[in-house]
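please work out how this folds:
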Amino acid sequence: MDARRKIRILHTSDIHLDNDIGSGAQRSAAQIGLESIVDAAIDQSVDLVLLAGDLFDHNRIKKPCLSFVDEQFSRLECPLVMISGNHDCLADYSIYTSYDPEKASSHITFLREEEGAVCFFEDLGLTVWGRGIVEHHPGHKPLSNVPVNNVDGWYIGLTHGYCVERELQSFSSLITPEEIISSEFDYLALGHVHVFSVMNHGVTTAVYPGSPNSNLGVNEMSAALVELDPERGVAVSKYELSPRPF
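The predicted structure is shown next:
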């Protein structure tokens, strides 16, 4: 019997919060971005939120920013699975050595194992494998050693890196089409590139959601709204985010 059911996912990445934290009209573009993601997750009644790295712009984050993240995460009404990116990597100096986002809410799952980790949502019939960045360098291959999924249901990947058509030795955290094909994910949630794009390789739909931070050069706020349907497969649309009035 097919364990898959219809699922709605909001996929985001590259929020790049820093220590520029204000209120009302003084909110930063990154603050507005995270608020908008949480608002969209609630408004769209999604079953899951995926955050594919770079929640923070660097690892020198101070308490006001961390408190803001906790406040926003606590508003979520569905699970959120997150990983680190190259800006908030899990090196020895990482902000995540002293800050645990899982303490903000029971909804939060932070996959921090260096070789990747799996979490399973039985009620959704869905498995998520995620691998963040410890060190961003050419030797880091985000999709190396992806485990075979032995559980019935949807198989979702979550990682942070740069998709290229061929190996480029001078680039860090590279992902190739061949690696995506070999993963056999139903959906691969990517972070690192700030422009929305959809790629299909083998059975896998791989997506960069863009960024909810309008101050990253693209001058737009976007996420990916994903619908998983056992009969129709994977459907992805670009979701235009709107700032919350203050």
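
CA atoms for contacts and neighbours, from now on please.
Noted.

and the lengthiest helix in the chain, what does it pack against?
In the chain, with assignment by DSSP state H, the single longest helix is helix 29-43. In terms of contacts (3 or more CA pairs under 8 Å, 6 or more residues apart in numbering; DSSP states H and E), helix 29-43 is packed against helix 63-73.

to compare with the earlier structure, here is another sequence to fold:
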Amino acid sequence: MGKKKIRLVHTSDVHLGVDWRADLSERAFSRVIESVGLLEADALLVVGDVFDHARVPDRVLEFYLEQIGRLQCPVVTLPGNHDLYHEDSLYLREPFLDAPPNFCLFEDWAGQTISLPELGLDLWGRAMSQHTPEFSPLAGMPKAAQGHWQVALAHGHFHFPEDRDQRSSPIWPEEVADAPCDYLALGHWERHVEVSQRDTVAFYSGSPLGASPDDEHISVNLAELDPETGVNVRQVFLSLDDDPGVHPINASEIAAGGVR
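So this is what the prediction gives:
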């Protein structure tokens, strides 16, 4: 059987529980959840730093899980450097014992595959236990299963050729070029950036608000995986308006001031 055509919404760095503008970050994530339906996506990828720090109260964890529970599709979460996965991780606290069935979490430090056979999709990622130069977010990625799309999630710093200082959780251009995945969904940067190398399509989504030009909109990546046309990724902006009928708008419209 051939690959299916699927759509993925990709976000990262939501930083729920942040001390500054906490209400706005929650509104933004609620709108990310609504974008999944508006964009007719098959799954939501949240690529690290869902939470701002390990001390966020249970109410914030419950908010995240309540939002996920609004969706029928899988929500795949990768821990990042602000919400590390270790023996004291916030992902092991009581609220996550009652997580909705569509919540999927990468828990293996060496890397693991979360398979969604109904979509013909395998997702791979490494849970981050320490944010150090020794942690390699792409190390150990397996080859894709025959007939399946493979999407990798990685939270770390992509090193451009002109970079001089090695950063923690480094992602090197040659690693991206050699990655055996169809799409590499990245987190750690607040802005939307493409870092594709050779045949590997790779993008940072940026945070919902940080990748948007103002506080009246959010930004997400929409990745369309089509067996005929390949992998196509575009940045989509949506109004923060609570009206669920608001449709996606173009970045050019925002820049021109034509949409409010």
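
coming back round to it: could you look up the next helix or strand downstream of the longest helix of structure 1?
Per DSSP states H and E, the first helix or strand lying C-terminal to helix 29-43 of structure 1 is strand 48-52.

mean deviation of that next one from structure 2?
Once fitted to structure 2, strand 48-52 of structure 1 is off its aligned match by 0.7 Å on average (mean CA distance after the TM-score superposition for structure 1).

specify, as a residue range, where that strand falls in structure 2.
Using TM-score structural alignment, strand 48-52 of structure 1 lines up with residues 43-47 of structure 2.

off-centre distance for that stretch?
Taking the mean of its C-alpha atoms, stretch 43-47 of structure 2 sits 4 Å from the chain's own mean (CA atoms, centre = their mean, to the nearest Å).

pull the residues that contact it.
Applying CA atoms under 8 Å, 6 or more residues apart in numbering, the contact partners of stretch 43-47 of structure 2 are 7-13, 36, 73-80, 153-155, 185-187.

what do you get for stretch 141-149 of structure 1?
115-116, 129, 131-133, 155, 159-161, 173-175, 179-180, 183.

among these, which ones are in helices?
Using DSSP H, these in helices are Glu179, Ile180, Ser183.

what's the match for the last one in structure 2?
Applying TM-score structural alignment, one finds that Ser183 of structure 1 aligns to Ala179 in structure 2.

try Gly157 of structure 1
Aligned by TM-score structural alignment, Gly157 of structure 1 pairs with Ala152 of structure 2.

so what's that match up against?
For Ala152 of structure 2, the contact set (CA under 8 Å, 6+ apart) comprises Leu123, Trp124, Gly125, Cys181, Tyr183, Leu184, Ala185.

which pair in these spans the largest distance?
Gly125 and Tyr183 (12.2 Å; CA to CA).

more neighbours: the two, which one.
Comparing Gly125 of structure 2 with Tyr183 by other CA atoms under 10 Å, the one with more neighbours is Gly125, at 31 against 26.

the more buried one: what's it in contact with?
Gly125 of structure 2 neighbours (CA under 8 Å, 6+ apart): Leu78, Phe106, Gly111, Gln112, Thr113, Pro137, Leu138, Met141, Ala152, Leu153, Ala154.

Three-state assignment for the nearest residue to the last one once chain neighbours are set aside, please.
The reference is to Ala154 of structure 2. The shortest distance from Ala154 of structure 2 to any non-neighbouring residue, by CA to CA, 6 or more residues apart in numbering, is to Leu186 (5.1 Å). Of the three states, Leu186 of structure 2 takes strand under DSSP: H, G, I helix; E, B strand; the rest coil.
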